[in-house]
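A.B. asks: just coords:
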């Protein structure tokens, strides 16, 4: 029964994420059409990289998850009044720290560009343009910090609607900005940067609207709070462990700046397509399962904790494996459909397709890592995720520097995938040692793998038809679900039950 509630919450997050990421794809289609995959696109993506990293770290990752776990634990042990006091303290520290960071970042923006893309120093015009764009986008960091904090508070109260819709607000703002730039012949990149900050402000307003009225007006305020201090101490390792994929992409962006012009842009567009299923599956389930895991950890119910985590991991694989098979095989027609128009040439599509396939190799690991990390957050453990993250980044950096010599951008993407498997493997093995996984659930994972191979084979047969082959995706997805439902898969039956209820 508990997992049915978790699954319903995950469905809410996935629904919001699905709509948002569709709009995100539309945004990227417009950007690719207007800017292509050349130096201007490289400069814009470098300028967006730091705000996007903070968005992934905070709103979809570490800060939001850490806040959710801490508030759920405090309220379970000490009551709601104590939890609200903690929230107000976290608000003070979030605004203060990010405001100071923003001032230093604006002053040293050229240093940040050098760190994000050192290879651009060889082209001073592109470097200067990226620097000017970064200055415009930096205020978004304060907005997303507030969004992450408020989302964590809402998640701890099992309210997933507003946080799920927040990315949609941002993407709509960016699409509107791109449309205004196109219609009124304004500079596209600069208009998008301004739209980013406006969208961030609207995200904050949306989260605040779903919180109890007067939550930050009435009640005690405290600058120094023991639980807030403990949260702050755990935040740095939590940030690093919860953002392995994002930090890996940032790392390969640095390496890609030494490749030919346009490599950064192609990696970005390939990454965006991988983020689509990752957000719908891994991130959604990880967010939805965290409050329940935190409550079970606070009550020290090890058995139910393990059962819930095992179910979450199995359901993640149930969805992630066929998505991996389909996206890997259909990488080229998918890129053709979404990006091959305007300034984005067929040659750009072919290069980006190899990068997308390389990224996709790590998709199951990226997805499964999300509920595994939620288990560590719920148990207030951060050392193991930090160790796993450091190992992953070391593998990504070492392999990326080596493989880009032979395979260019595809080698960098494959290095990210390998790092993802290292991260997932370390997290899983150390949890498995503590017997947090039920043995009887493992056979279904093998069945899902074999069924996904069948899905991939079917996709391979229709690839010669080009973009038209994408029409077969609903048929393969339906066949996968129906066959597993007939085979009495618990995850397929959970999914059908939710569809019927909705």
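C.D. replies: Here it is on my side, so go on. None of the values given here were measured: they were computed from a predicted structure.
A.B. asks: contacts, neighbours, all on C-alpha from now
C.D. replies: Will do.
A.B. asks: dump the residue contacts of the residue lying closest to residue 257 once chain neighbours are set aside.
C.D. replies: Nearest in space to residue 257, with sequence neighbours left out and distances taken as CA to CA, 6 or more residues apart in numbering, is residue 119 at 4.5 Å. Neighbour list for residue 119: 254-258 [criterion: CA atoms under 8 Å, 6 or more residues apart in numbering].
A.B. asks: Hmm, residue 413 is touching residue 359, no?
C.D. replies: Yes. The pair residue 413 and residue 359 qualifies as a contact (CA atoms under 8 Å) at a distance of 5.1 Å.
A.B. asks: just checking, what packs against the lengthiest helix in the chain?
C.D. replies: If you go by DSSP state H, the chain has its longest helix at helix 2-35. With contacts taken as 3 or more CA pairs under 8 Å, 6 or more residues apart in numbering; DSSP states H and E, helix 2-35 sits against helix 161-183, helix 263-278, helix 284-298, helix 331-339.
A.B. asks: Pasting the second one now:
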């Protein structure tokens, strides 16, 4: 288990280091202004659909269904064709009505800003087709317990964007955003290429080719399996989309705030997402195939043992990350972003938003771990209900907190809804099962470590304050 987790984590760390370099360059070259807001908006829409259709609902429903399928080749390609058709149709709509799509993303933008942003939204949306194909292939690789390619592949997107920034450095802001937009598309194409190479090398290409070869002749053989998949997928779409809709809501509401607010949310969320991706997503991705197989075979004992090991590893790492990030948030933001076009005022606002996000790091991360149990148990409908309650609470809290707290209020609303989602997930998972996991001596060691680490960080903060 831990070998898979560390492979995932190392690959994600490599990609996130490149992402950090990308963000440093973006902050320095483009800053936090209307054009940086435009780029983040343009990249938001394909990312929204990517996380809903691809990385979220698709993977969590497809992998258990693929594991159970008796006609894996036909089933996988049948599902791939259906979803690719949907994505191409949405892409066509965005190309035909780019200003409408942009208006939906940032209703607070005025007419002139929407006209400026619309062409970039169109370009960025081409990324979605590439990344869906990447997600499909990565799920097949997960089935074979191969995680390295997907973990490292995101680095190609970041390398492409870094190249775009370096090539456009010194140009006007609109030219920089143009280069960045095409950098996104090129990055998606590179990710697809390395996944195709991995599929060929690991011997899975015959599944893909065989599925296409017999697609028309034998599609009826997987009709029932496809029907079951669709029945599970739509609740899963909703369950996975609420977190993305919350992020979409943050961007939408932030467009009504002062220029730069969308960028403050973006930069702080990038820091917040580092431990979340490095540990929570890496751990969940690594153990999901095995837990799905254990539950398919009604082996709940091994599934729970696997989950318990992952829980204590993840809880410890996320607790330390939360304490470290919250106490040192000012220093982290100054060190990472405060240079060039990114001012001290921008750093203060970004640091505050980061603190509001970090409060929810532990429940967000642990919720990813326990929610996979629901998906592996094919409890998509219950997961969707939990997500609905979380979204409703986020909407209400965002509207209540945006006026007194600005962008920080939006981040805090997301955090509180994350706590609610975690509590409801544990209730479905089984409160007693959860208490059995945490009722051990490890809990005492965990709390003692948190206390000692807090004292160390407070001392360290005083020590470095004079140097940053």
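C.D. replies: The structure has been received and is ready for your questions. Not measured: the values here are computed from a predicted model.
A.B. asks: For residue 299 of structure 2, see how far away the residue nearest the centre of structure 2 is.
C.D. replies: Nearest residue to the geometric centre of structure 2 (CA atoms, centre = their mean): residue 51, 6.4 Å. Noted for residue 51 of structure 2: a distance of 30 Å to residue 299 of structure 2, by CA to CA, to the nearest Å.
A.B. asks: can you name the two of the contacts of residue 119 of structure 1 that are farthest apart?
C.D. replies: For the contacts of residue 119 of structure 1, the farthest-apart pair by CA to CA is 254 and 258; their separation is 7.6 Å.
A.B. asks: what touches both of these two?
C.D. replies: Counting by CA under 8 Å, 6+ apart, the common neighbours of residue 254 of structure 1 and residue 258 are 118-119.
A.B. asks: Determine the three-state secondary structure at the residue of structure 2 positioned farthest from its centre.
C.D. replies: Ranking residues of structure 2 by C-alpha distance from their mean position (CA atoms, centre = their mean) puts residue 217 at the top, at 37.6 Å. State at residue 217 of structure 2, reduced to three classes by DSSP: H, G, I helix; E, B strand; the rest coil: helix.
A.B. asks: which ones are touching it?
C.D. replies: Not one residue lies near residue 217 of structure 2 by CA under 8 Å, 6+ apart.
A.B. asks: which residues of the stretch 351-500 of structure 1 fall in helices?
C.D. replies: 363-378, 383-407, 409-433, 442-462, 473-486, 490-501 (DSSP state H, counting those that start in this stretch).
A.B. asks: what's the most buried one of the ones you listed?
C.D. replies: helix 363-378 (a mean of 26; mean count of other CA atoms under 10 Å).
A.B. asks: Could you check the angle the lengthiest helix in structure 2 makes with helix 380-405?
C.D. replies: In structure 2, taking DSSP H as the definition, the longest helix is helix 223-254. Counting by axes from the mean of the first three to the mean of the last three CA atoms, to 10 degrees, helix 223-254 of structure 2 lies at 0 degrees to helix 380-405.
A.B. asks: How far off centre is helix 223-254 of structure 2?
C.D. replies: For helix 223-254 of structure 2, the distance from its own C-alpha centre to the chain's C-alpha centre is 13 Å (CA atoms, centre = their mean, to the nearest Å).
A.B. asks: picking up where we left off before, which one of the contacts of residue 119 of structure 1 sits closest to residue 408 of structure 1?
C.D. replies: Taking CA to CA as the measure, residue 408 of structure 1 lies nearest residue 256 of the contacts of residue 119 of structure 1, at 8.1 Å.
A.B. asks: Quick one: map the closest one onto structure 2.
C.D. replies: Under the alignment (TM-score structural alignment), residue 256 of structure 1 pairs with residue 254 of structure 2.
A.B. asks: From residue 407 of structure 2, how far off is that match?
C.D. replies: Relative to residue 407 of structure 2, residue 254 of structure 2 is positioned 6 Å away (criterion: CA to CA).
A.B. asks: Need the residues touching each of these two.
C.D. replies: 261-262.
A.B. asks: sorry, back to before: relative to residue 96 of structure 1, which of the contacts of residue 119 of structure 1 is nearest.
C.D. replies: Out of the contacts of residue 119 of structure 1, the member with the shortest distance to residue 96 of structure 1 (by CA to CA) is residue 254, at 29.4 Å.
A.B. asks: so who does the residue nearest to the closest one when sequence neighbours are not counted touch?
C.D. replies: Closest residue to residue 254 of structure 1 apart from its sequence neighbours, by CA to CA, 6+ apart: residue 117 at 4.7 Å. Contact partners of residue 117 of structure 1, counting by CA under 8 Å, 6+ apart, are 46, 253-257.
A.B. asks: Of all pairs in these, which one spans the longest distance?
C.D. replies: So, the contacts of residue 117 of structure 1 by CA to CA: farthest apart are 46 and 255, at 12.4 Å.
A.B. asks: Distance of residue 339 of structure 1 relative to residue 20 of structure 1?
C.D. replies: For residue 339 of structure 1, the distance to residue 20 of structure 1 - CA to CA - is 18 Å.
A.B. asks: Apologies, that question was intended for residue 388 of structure 1.
C.D. replies: 30 Å.
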